[in-house]
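Novice: pasting a predicted model and its sequence here:
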Amino acid sequence: MTSVVVVGSINLDVVVSCERFPRPGDTVPGSAVSYGQGGKGANQARAAARAGASATFIGAVGDDDAADRVMSALSNDVHVRASRAPGQTGVALVTVDTHGENTIVVVPGANSLLTLSDEDRRVISASDVLLVQLEVPVPVVLDAARAAQQAGTTVMLNPSPVIDLPADLWPLIDVAVVNRAEAHALRSPLDGVGTVVTTVGADGAELRGPDGLVRADGIAVAVADTTGAGDAFAGMLAASWHLPPAERLARANAAGALATTISGAASAPTAADVDAFLRTTHR
């Protein structure tokens, strides 16, 4: 079993369904509202766990009621190491239209106060894969990546949202997981990364690594909500990193597609779901 540590954000998601997105100054009626655990880091940790990995999440929550709610939801699947910071737990306001597209406003809250302890670094060093994103302070990402590299742990970066990163972070990255827009924005830094995995929406995904280029075709599904699809992809990819490149990419691609068929950010499928889905699509 692959052990995956995810250092990243955890939020309370407030998701509103509506027919179309409001324009500036506009008001539109919503059809439903739901509350749940989100945050790219927490979503990716759950995705890795559901994919069959031994998953640990390292993050920060506030001292409010939302903290217990989001940690309780995540701890069903993941070992949670969440420090408490004074103030508000992170919140994401998500709107989803009838086509399954979304807009998101994130209030970072405690995520912006995350730091790593010596025990956090020890846990990272003992793992097979470290998965990080950019919804927590960059110095924390750098700290985690250094601890992982020193221990020989594979460092996987999902550079989302795209921001300027220190030059000394990129040499620590073994794998970058990006979408088409991120790949375009980060073209030069990605040239120095050993393995780059790029999702291309309905066209599937591709992996450029030491052994060349591998592609996975897009899979047609009935899209309900694209929120969390990228996180499902990244979590499955991390959990499958011990497999050959074509297989790890196929499983991640299937997980991302399946996640779009379920509403909500925490929509990652299980390993069994992906197995069954791949058997169907490969007939």
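Specialist: Okay, I see it.
Novice: please count neighbours and contacts with C-alpha atoms only from this point.
Specialist: Fine.
Novice: closest to the centroid, which residue in this structure?
Specialist: residue 231 (3.1 Å; Cα atoms, centre = their mean).
Novice: is it part of a helix or strand, or is it coil?
Specialist: helix (DSSP: H, G, I helix; E, B strand; the rest coil).
Novice: contacting residues around it?
Specialist: 40, 43-44, 47, 256, 268 (Cα atoms under 8 Å, 6 or more residues apart in numbering).
Novice: host element of residue 248?
Specialist: helix 245-259 (DSSP states H and E).
Novice: distance from that helix to the middle of the chain?
Specialist: The chain centroid and the centroid of helix 245-259 are separated by 14 Å, computed with Cα atoms, centre = their mean, to the nearest Å.
Novice: tell me how far residue 189 lies from residue 165.
Specialist: Counting by Cα to Cα, to the nearest Å, the gap from residue 189 to residue 165 is 9 Å.
Novice: re the thing from before, mind listing what's buried in the helix holding residue 248?
Specialist: 245, 247-259 (16 or more other Cα atoms under 10 Å).
Novice: grab the nearest non-local neighbour of residue 213.
Specialist: Excluding the flanking residues, the one nearest residue 213 by Cα to Cα, 6 or more residues apart in numbering is residue 207, at 5.6 Å.
Novice: correct me, but that neighbour touches residue 196?
Specialist: Yes: with contacts counted by Cα atoms under 8 Å, residue 207 reaches residue 196, the gap being 5.8 Å.
Novice: also this one, for the comparison:
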Amino acid sequence: MSNRLPVAVVGSINLDLIATAERLPTAGETIGGAVLSEQPGGKGANQAAAAARLGGNVRMIGAVGSDGQGQRMLAALAGAGVDTTDVGVLPEPTGTALIVVDGDGENQIVVCPGANSGLSLDRVEFGPEETVLCQLEVGLPVVLEAARRSKGYFVLNAAPAMDLPAELLERCDLVIVNESEYALIPALAEAKLVAVTYGGDGSAMFVHGTKVAGAPSAAVTVANTVGAGDAFCAALVLGLRSGLDYERALAVANAVGADAVGDPSSQPELAQLGHYVGRTAAALDGTR
């Protein structure tokens, strides 16, 4: 675990505007008494920050606007230990996510992509030892181009769910989705390796549609679920690339996700990956 695994995250960088309310509104309903906060966010940036805090050697490939929000997002990534050299600064406004979170930590999200829509890989190269991690909050053509250019291990967090080209799925060494996304993308049943999260019911690994491993979730007080899936993705990638087997990697990622759920931030503070490996080892060995 001592080597810092190289990871390139290609994805979105957003300012999260979060309204925390007692419950989520229904259509046409206004709810008062909410508390507003602003945080660094975006699935790409969240995953990059998590991977860096877990101990990866991480660079972010994305785009922000030439505005104050963009500078804040860059500073937040750098503060987490992420290399931002390959983040473009564009004339468009920085991407923004409008998020409502209820008392149980559940959320509704609307994303305004802004500068994320202008992301280009024109001068980006990927090394053969570099793991490339993408999501779908940037344009599908950009994700396809990243998959074609990647020389090593390629991971897709297929969120938000959409139909995926066969070429992209065939290139993926690993796809990560939640239970809803897995149901919405039938083609994943044929993918070579898919990790699925089930919230409080843990996570599982599937090879060509057959479940080959699973791990339970940890009980935790929920503060915010916005960044939990992103932290899970980062931990699972680093765990697998560090040589953990499927069951242990899932257990470690579940533990990281649990810590993220208990933190109100979309880019929570996390311990090094080795801490979570040690924390889960005794529990796993006790079940064998």
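Specialist: Happy to help now that I have it. All of these numbers come straight from a predicted model, not from anything done at the bench.
Novice: the closest residue to residue 216 of the second structure other than its chain neighbours: neighbour count?
Specialist: Of all residues not flanking residue 216 of the second structure in the chain, residue 202 sits nearest, at 4.2 Å (Cα to Cα, 6+ apart). By other Cα atoms under 10 Å, 18 other residues sit near residue 202 of the second structure.
Novice: so what's residue 202 of the second structure up against?
Specialist: Residues near residue 202 of the second structure by Cα under 8 Å, 6+ apart: 214-218, 254.
Novice: among those, which pair sits farthest apart?
Specialist: Farthest pair in the contacts of residue 202 of the second structure (Cα to Cα) is 214 and 218. Separation: 13.2 Å.
Novice: these two: who's more crowded?
Specialist: Neighbour count, other Cα under 10 Å: between residue 214 of the second structure and residue 218, residue 214 has more, with 21 against 17.
Novice: related to what we said a few turns ago, residue in the first structure matching the residue nearest to residue 216 of the second structure?
Specialist: Aligned counterpart of residue 202 of the second structure in the first structure: residue 204 (TM-score structural alignment).
Novice: now swap in residue 147 of the second structure and tell me
Specialist: Under TM-score structural alignment, residue 147 of the second structure pairs with residue 145 in the first structure.
Novice: what's the answer for residue 120 of the second structure, then?
Specialist: Match for residue 120 of the second structure (TM-score structural alignment): residue 115.
Novice: what helix or strand does its match sit in?
Specialist: Assigned by DSSP H and E, residue 115 of the first structure falls within no helix or strand.
Novice: quick one: buried residues of stretch 212-229 of the second structure?
Specialist: Neighbour counts using 16+ other Cα under 10 Å place 213-218, 222-229 of stretch 212-229 of the second structure among the buried residues.
Novice: what do you get for stretch 257-276 of the first structure?
Specialist: Quick answer for stretch 257-276 of the first structure (16+ other Cα under 10 Å): 257-271, 274.
Novice: same check, this time on stretch 172-190 of the first structure
Specialist: For stretch 172-190 of the first structure, by 16+ other Cα under 10 Å, it's 172-179, 182-183, 190.
Novice: which of the three states applies to the nearest residue to residue 136 of the second structure once chain neighbours are set aside?
Specialist: Computed as Cα to Cα, 6+ apart, the closest residue to residue 136 of the second structure that is not its neighbour in sequence is residue 159, at 5.3 Å. Classification of residue 159 of the second structure using three-state DSSP returns coil.
Novice: residues in the first structure aligned with stretch 94-109 of the second structure?
Specialist: The aligned range for stretch 94-109 of the second structure is 89-104, by TM-score structural alignment.
Novice: give me the residues contacting the matching stretch.
Specialist: The contact list for stretch 89-104 of the first structure, computed with Cα under 8 Å, 6+ apart, reads 9-21, 38-39, 60-64, 66-67, 105-111, 223-227, 260.
Novice: with stretch 121-130 of the second structure instead?
Specialist: Counting by Cα under 8 Å, 6+ apart, residues outside stretch 121-130 of the second structure touching it are 5-8, 86, 132, 142, 145-146, 149-153.
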